[in-house]
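Trainee: what follows is a predicted protein model with its sequence.
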Amino acid sequence: MTEIAGRMRAMARQAKSAATVLRALESGTKNAVLRELAALLREKQAQIQQENALDLEAGARKGLSQAMLARLELSDRVMAEMVQGLHEVADMADPLGEIGDMQRRPSGILVGRMRVPLGVILMIYESRPNVTIDSAALCLKSGNAVILRGGSEALRSNLALAAVSHEALSRHQLDPDLVQVVPTTERSAIDALLEQEDCIDLVIPRGGEGLLRAVTAKSRIPVLKHYRGVCHAFVDESADIDAALRVVVSAKVQRPSACNALEGLLVHRNIAQEFLPGAAEALHREQVRLLGCERSQTLSPHIEAAAETDWGREFLDLAMTVRVVQDMDEALAWIERYGSRHTESILTGSYANARRFLREVDASAVMVNASTRFNDGGQFGLGLEIGISTSKLHAYGPMGLNELTTRKFVVLGNGEIRA
């Protein structure tokens, strides 16, 4: 066993040992830790941002894109959002111990299901260091220990945030190993962690397609994927032009680096001539690069030819594809081929078409006359999220507190025996 493999094995064992304490921890203690962490983030904001500045400088030297640097930055706004998120999680009801679906069986026993933690969660993610705090908060409240492996570009930021988390835990006599950040950028560390199936219960990768495929191929542990956000909006022939234009522009430009930002626009041929010229002009004013099919190019000078590799691409920037489709059938087939099961939206005035779109589109969230940007734990009332699952087993869509738990059967009897 190499030195790094040995260190990762030790981290996994420490996390498993620490997690046993959380099963019996009172909600009040967990909430106090979360509020303590929020206070420490405010108190130590300057030091944290100094470390983040070093990551940003190194990232700029390495040639990271503006979108990547935006994800990496712990601005005053992002810091405030982390603090607010911690308070929101502290205010939420504790899901653990809840017993539901109780029913009396003919034998006399009462059978129900109790919500319990998953155990130890391994988060593998890129860029966004705020994920470190969000994940720590959700895992602590849901009774899980967490091992966090961020990208090399955010190592200083993540270690600074981990140190603050450890201080909050220690102040309440809790094991700092409940929240661990992998202190090395060596890729072999991930490989070693993915072999710890006896200690780690779930792996959640968040990042590019290469990361997800590598983790899925190597892991001995169940993987819950936060896959690419290739999100489409289909402008149906019955759409309200002004409302559709407002939704499309906002879904693309409000935060283009987000995984729920719009990446592909599909327009019904019967409304294309009326809708696309104005939409392309509005998007062009927002500096959005439009890559389209031949038909769309004839309707606006702002639309250039798309390459085959552009379809189904997650741009995470001010760029998107445009395609004129024959009808709903072609739109559904296009989404099935190029979507990523993240978020899809239809803009329509037809109840029948809206219902069909909701039934037939396979995505973690399907919108009718609304922006794809709404696929978010906070917007859905879940509070913070640990990611948006594009897998179907265990969780599908934003993962909040409940999605970080499972349910075990409990049986209440009075001396019954099986006949």
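Mentor: Alright, I've got the coordinates.
Trainee: all contacts plus neighbour counts: C-alpha atoms, from now on.
Mentor: Will do.
Trainee: now residue 38: how far from residue 83?
Mentor: Counting by Cα to Cα, to the nearest Å, the gap from residue 38 to residue 83 is 5 Å.
Trainee: who are the contact partners of residue 137?
Mentor: Residue 137 makes contact with 34, 86, 89, according to Cα atoms under 8 Å, 6 or more residues apart in numbering.
Trainee: the structure to be compared is supplied as follows:
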Amino acid sequence: VPNEVDKDNSRVPVIETGAGIVHTYFDRSGDLELGKKIIFNAKTRRPSVCNALDTLVIHRDRLGDLAALLAPLEEKKVVLYADEEAYKVLKGFYPETLLHRAEPEHYGTEFLSLKMSVKTVASIEEALVHIDRYSSKHSEAIIAADPEAKETFLKRVDAAVVYTNTSTAFTDGAQFGLGAEIGISTQKLHARGPMALRELTTYKWLIEGEGQIRPQ
């Protein structure tokens, strides 16, 4: 991962494999059972890697399902940092020792551990604004049944990998058929997303002719 000195002073192209501040948005149309499975996998499969879930963003209309949605995380003793609305819903259902009120610094944090923040939003638009503000442009996901919500999310989220109804744990070179992974680029040029050896190479054009000229 290059630091600012590397990027500012390098005499060769630098690819930044930046931090993974990863969100999953549970839409008002999201399926509860699907959400439970995806969130559990994204957060707990390998919490110390960059594709692990850091923040759950949930539509306010689905707060009634929040306790059930996050109940599986108790098994792994995941610590939650919830905003006030989510905290009130979870209190009494999620273990008191694992539930805390979110502070501003809990959003935009790559936890790399069994910790996760929870943010309540009133609309998909608000979810997109929150994600755009805090995302590291690594991997972002939506859990939704509504085709319009999924299309909006896919088109408007600026990240190397954007998922619908899928765990962000899939962001990996081998999973993408690239072979051994070198890193995951959060830039747009000259490589983006999971990288392997091919992404570190360039090419040149070799043209053999027999006197061809280009017409005026």
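Mentor: Received, thanks. Keep in mind that this is a model prediction, so the values were computed, not measured.
Trainee: report the TM-score for the pair.
Mentor: Once superposed, chain against chain, the TM-score is 0.92 (TM-score structural alignment, normalised by the length of structure 2); 209 aligned residues with a Cα RMSD of 1.4 Å.
Trainee: would you turn the contacts of residue 137 of structure 1 into a markdown table with distance to residue 351 of structure 1 and neighbour count?
Mentor: As requested, the contacts of residue 137 of structure 1 are arranged in a markdown table below (distance: Cα to Cα, whole Å; neighbours: other Cα atoms under 10 Å):
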| residue | distance to residue 351 of structure 1 | neighbour count |
| --- | --- | --- |
| 34 | 44 | 29 |
| 86 | 40 | 25 |
| 89 | 37 | 26 |
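Trainee: between these, which is nearest residue 50 of structure 1?
Mentor: Nearest to residue 50 of structure 1 among these, counting by Cα to Cα, is residue 86 at 21.6 Å.
Trainee: sticking with the closest one, tell me its helix or strand.
Mentor: Using DSSP states H and E, residue 86 of structure 1 sits within helix 76-91.
Trainee: repeat that for residue 184 of structure 2.
Mentor: Using DSSP H and E, residue 184 of structure 2 maps to strand 183-185.
Trainee: which other residues reach that strand?
Mentor: With contact meaning Cα under 8 Å, 6+ apart, strand 183-185 of structure 2 is reached by 15-18, 138, 160, 172-173, 191-196.
Trainee: dump those to a markdown table, plus distance to residue 29 of structure 2.
Mentor: Below are those laid out as a markdown table (distance: Cα to Cα, whole Å):
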| residue | distance to residue 29 of structure 2 |
| --- | --- |
| 15 | 37 |
| 16 | 35 |
| 17 | 33 |
| 18 | 32 |
| 138 | 24 |
| 160 | 24 |
| 172 | 28 |
| 173 | 31 |
| 191 | 34 |
| 192 | 30 |
| 193 | 28 |
| 194 | 30 |
| 195 | 33 |
| 196 | 36 |
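Trainee: who wins on neighbours among those residues?
Mentor: residue 138 (28 neighbours; other Cα atoms under 10 Å).
Trainee: just checking, it touches residue 188?
Mentor: No - applying Cα atoms under 8 Å as the test, residue 138 of structure 2 and residue 188 come out as separate, 10.9 Å apart.
Trainee: shared neighbours, those two?
Mentor: Common neighbours of residue 138 of structure 2 and residue 188 (Cα under 8 Å, 6+ apart) are residue 160.
Trainee: under the alignment, what does residue 83 of structure 2 map to in structure 1?
Mentor: Correspondence of residue 83 of structure 2 to structure 1, assessed by TM-score structural alignment: residue 293.
Trainee: now do residue 175 of structure 2
Mentor: Alignment note (TM-score structural alignment): residue 175 of structure 2 maps to residue 379 of structure 1.
Trainee: over to residue 47 of structure 2?
Mentor: Residue 47 of structure 2 maps onto residue 256 in structure 1, by TM-score structural alignment.
Trainee: hang on, its match in a strand?
Mentor: No - looking at residue 256 of structure 1 with DSSP: H, G, I helix; E, B strand; the rest coil, it is coil, so not inside a strand.
Trainee: residue contacts, it?
Mentor: 262, 316, 317, 318.
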